[in-house]
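1. Next come a sequence and a model predicted from it.
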Amino acid sequence: MENRAPVRLVAPGLAVLLVLLSGCTGSTVQGRPGAAGVRDPYFPKAGNGGYQVEHYGLELDYDPARGVLDGTAVITARATQGLSSFNLDLSGLRVDSVRVQGEGARYNRTGNELTVRPAEDLEKGEVFSTEVRYSGRPKALSDPDGSKEGWITTSDGGAVAVGEPVGSMTWFPGNHHPSDKATYDITLTVPDGFEAVSNGELRSRTQRPGGRTAFAWHNPEPMASYLATAAIGPYKVSTGRTPSGVGVYTAVSPREAGASAEVLARVPEMVEWGAGRFGPYPFGTAGAIVVPPQALGYALETQTKPVYPGAPTEELVLHELAHQWFGDSVSPKSWKDMWLNEGFATYAEWLWAEEHGGPTAEERFRAFVDGDTSVDEAADSDWDAFPPAAPPGPDDISGNPVYYRGAMVLHRIRQEVGDAKFSALLRGWAADHRHGNASTADFTAYAEEKTGQSLKQVWDVWLYGEESPV
């Protein structure tokens, strides 16, 4: 049932006149509920319909000793339809109050859905502000593939937040699907002795009463919520700049500092190399967060500062930095398009190795076809178990075919069109979809338009083919 405005008793003649006038002017808001979920093929309940977020302002106060988070989220969004209510994704935490456009709003919780009913309907196109105050002990989630995401406590007494695919809803309410990107300001207040690191640029570090420090981070470029991070711990922090002026900020768990130093010193070089290969670096800052290795079983390309569980390898750092172009700046429209993230970042590893004394991309490609682990130890993996553009289920979106066969799709394009056209394709794709979203269909159409060649055989056999391309 739709929510309706309160009935006002007026004279019959006046009532008819008001109906006629409202019908003529279109001033009546025809609000209806926004959808709970965007019907993603693998995570249909992720995200919400009826609005697009423009900005998140998060004020977060964390007490590591008790594991308690107190938060205020101010979400600025634009209604894409008339709204009588809308949903936010939020897992576990207690909601203390909700205000929309400065007025108290009714709300209720069902699972991970927070349904908000504004005091007045929102008009299509209206920019509106929602303030949610919340608190509690944030928890980790278990993914379909068995890995953990969300708010994860670390062995050094701190915590780290990682969000692929939906873990960010464990620490702030929002529209948690990669198709809805927004800018962010995140302020983290923690006890003295802890560093608090997030995306973008550190704008200020302010002492607060009670022996606490507030770290204010500003991320001005659009970001999918799964790429947001908060890392709290006794980190060793280093700062610098690339030759072209990109700021570099690294935060490393003290026990991992020695083992991480050599590879992290190459971050500026890798950023410059990526700019030469893929076009200008898409953000104002770069860096890394190295957490205690027990915290996570994987690295994640959190925007501007990838998170690594323990000291990373050179290829892993290159992989996550390549994601800043492919996955972070150009983000997937749905989780079905993950190969556009992982295939591109894996192929970036091959290109880096090719230019830095390792095997060529052609040798890497042939190693996978032949199962030659002497060239690449992953060559005997199940890279051909399913097409990279059609993972069987949500637990497969990070499967080996998405990475390796995804990279092989790109190499097959390179074989078909030659190095010059292929390089132009990589740079053009990153430039023309900068800070946006794209699907597999967008890429296949773009590749043929950009190169001027039909690549149907590549798509049919390597991208969508059910049988082994060998």
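-> Okay, I see it.
2. contacts, neighbours, all on C-alpha from now
-> Will do.
3. which helices and strands does the strand or helix carrying residue 276 pack with?
-> Here residue 276, judged by DSSP states H and E, is contained in helix 267-278. Secondary-structure packing of helix 267-278 (3 or more C-alpha pairs under 8 Å, 6 or more residues apart in numbering; DSSP states H and E): helix 314-322, helix 419-432.
4. Now it: buried residues?
-> Neighbour-count burial for helix 267-278 flags 267-268, 270-275, 277-278 (criterion: 16 or more other C-alpha atoms under 10 Å).
5. next, the one to line up against it:
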Amino acid sequence: MRKTVRASSGLTLACVASVLLTSVASAAPTPGAPSAGDPYYPGAGNGGYDVSHYDIRLTYQPATDLLSGTTTISAVTTQELSRFNLDFGLKVNSVLVDNAPATFAANTDGHGELVVTPARPLPKGKQVTVAVAYADKPSTVKIDGQTGWVKTPDGALAVNEPQVSAWWYPGNDHPTDKATFDVSVEVPDDVSALSNGALVRTTKNRAGWTRWSWRSTQPQATYLTSLEVGKFEVLRQTTPDGQPFITAYDVDLGESLGAAKASIERTPEVNAFLATQFGPYPFEAQGGVVTDGQTFSLENQTRPVYGARNFIYGANTSLIAHENAHQWFGDSVAVGRWSDIWLNEGFATYAQYLWSEHVGEGTADELAQYTYDRIPASDPFWQVLPGDPGADRQFDNAVYDRGALTLHTLRKTVGDQAFFQILQRWTAAKKGSTGRITEFIALAEQVSGKPLHALFQTWLYTAGKPAVGPNGATLAAKTLVEPKSFKQIQQAHHEGH
């Protein structure tokens, strides 16, 4: 029904006009937040937009460490934006927003922020294309006093956690803003350029150079997007179920090459087993890269990167199980905040227990009880809280080992059927997204029908050694019998990650 406005309602019309004007004024475009608001890393990520895709097209010269090219970002604004930030530390030549030149300030304060002001404010809900052209030597760039890019004798590595992207492409660097990726890098013919997902093609457009083009079709966090340039032996295969399976081995691995291949070439077998525990493998490709250029290993999406030192004592499939368990816990289901790191590392460490039992090198019961018994109550290990360890203790041994003990305690409390149902429902419900510890606890209680607050409070959030161990035994002095695979497991996730 249409309502007739009479002359006597002039005051009402004036009030309405005033309200409308006030509403318009309050909706004026504002800057996007320069942070995602993560307490552990206050400068990480940004607000005001959501990225859907990154197209990274670069050329890299190992001899000079010069990285140049353009990253094109597809995003949708989540507010009316007068300007926005990207996490980036390299020298920028130009920025276009929807093909129009934008003004920008790049890394002027050493915090790795690229501040972009478009020619016109951006309305909320707009699809935006941002093209950033740049050239720099990443190994010379410091962000908050740190260098994330590693120059090697024959190339470079962009492999790190929790942050590395700002040294090679601009982005929204927090796990809560995942996107798909195309990574295309041109390098000299005598080196390879390795990244995530499927290798779309290699092409030669000029003499002496080859372009490697990779595509990741599933949502991916920025720190899990990697680049490894160097002299590698690259093997291109397919898994038994038809997925691309690409592995690469540093030509300088020496005597460790055989052990590295004996481990990483079994990745499809390991993932097939993990799928029986956690649900279907969540991505479109598999693989691994072994490099002598770093000591640690990292769960880069679809293609973990392994430090060569992890194979100096022989094959290490326990490490393969750890890093590939992250494909479910950490990659497909990313942390909602970095304080939720237990959802990554406790679960990946527990996957090593499951793999050990699967191959007959010690049961999960044996490994859990031994880990609990061998560390005295006086050890500082028990003072670290896996559920909120603090940024400086985020990768402490306790997050891994006490984190795994938490899961084994949960398993013994709710039973195997409920335990594995919890894990599989978690990975299915959160696939391609993020999760918080509180959400996992709620799911565990829902599936099991048991009150579990006290369990998680004791194991994740209370300093001190729990009085009851993961298998239900009370705290007491014990004679320890070391499970066969314990040394390998400890080496894998203490030295290897």
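-> Okay, I see it. Here the structure is a predicted model, which is why all the values come from computation and not from measurement.
6. contacting residues for whatever residue of structure 2 lines up with residue 210 of structure 1?
-> Residue pairing (TM-score structural alignment): residue 210 of structure 1 is matched to residue 207 of structure 2. Residue 207 of structure 2 makes contact with no residue under the criterion C-alpha atoms under 8 Å, 6 or more residues apart in numbering.
7. Show me the helices in the stretch 201-350 of structure 1, by range?
-> 257-264, 267-278, 314-322, 339-355 (DSSP state H, counting those that start in this stretch).
8. returning to that earlier point: of the buried residues of helix 267-278 of structure 1, closest to residue 162 of structure 1?
-> For the buried residues of helix 267-278 of structure 1, the residue nearest residue 162 of structure 1 by C-alpha to C-alpha is residue 267; the value is 21.0 Å.
9. How much space separates that closest one from residue 249 of structure 1?
-> If you measure residue 267 of structure 1 against residue 249 of structure 1 using C-alpha to C-alpha, to the nearest Å, the figure is 10 Å.
10. surely residue 250 of structure 2 meets residue 290?
-> Yes. Residue 250 of structure 2 is within contact range of residue 290, at 6.0 Å (criterion: C-alpha atoms under 8 Å).
11. With neighbour numbers in mind, choose between those two.
-> Between residue 250 of structure 2 and residue 290, residue 290 has the larger neighbour count (other C-alpha atoms under 10 Å), namely 28 against 18.
12. how much space is there between the residue lying closest to residue 212 of structure 1 once chain neighbours are set aside and residue 370 of structure 1?
-> Spatial nearest neighbour of residue 212 of structure 1, excluding adjacent residues (C-alpha to C-alpha, 6 or more residues apart in numbering): residue 191 at 4.3 Å. Here the criterion is C-alpha to C-alpha. By it, residue 191 of structure 1 lies 54 Å from residue 370 of structure 1.
13. Could you do residue 210 of structure 1 as well?
-> Note on residue 210 of structure 1: its distance to residue 370 of structure 1, by C-alpha to C-alpha, is 62 Å.
14. Please work out how many residues are found near the counterpart of residue 182 of structure 2 in structure 1.
-> The pairwise alignment with structure 1 assigns residue 182 of structure 2 to residue 185, based on TM-score structural alignment. A count of nearby residues for residue 185 of structure 1, using other C-alpha under 10 Å, gives 21.
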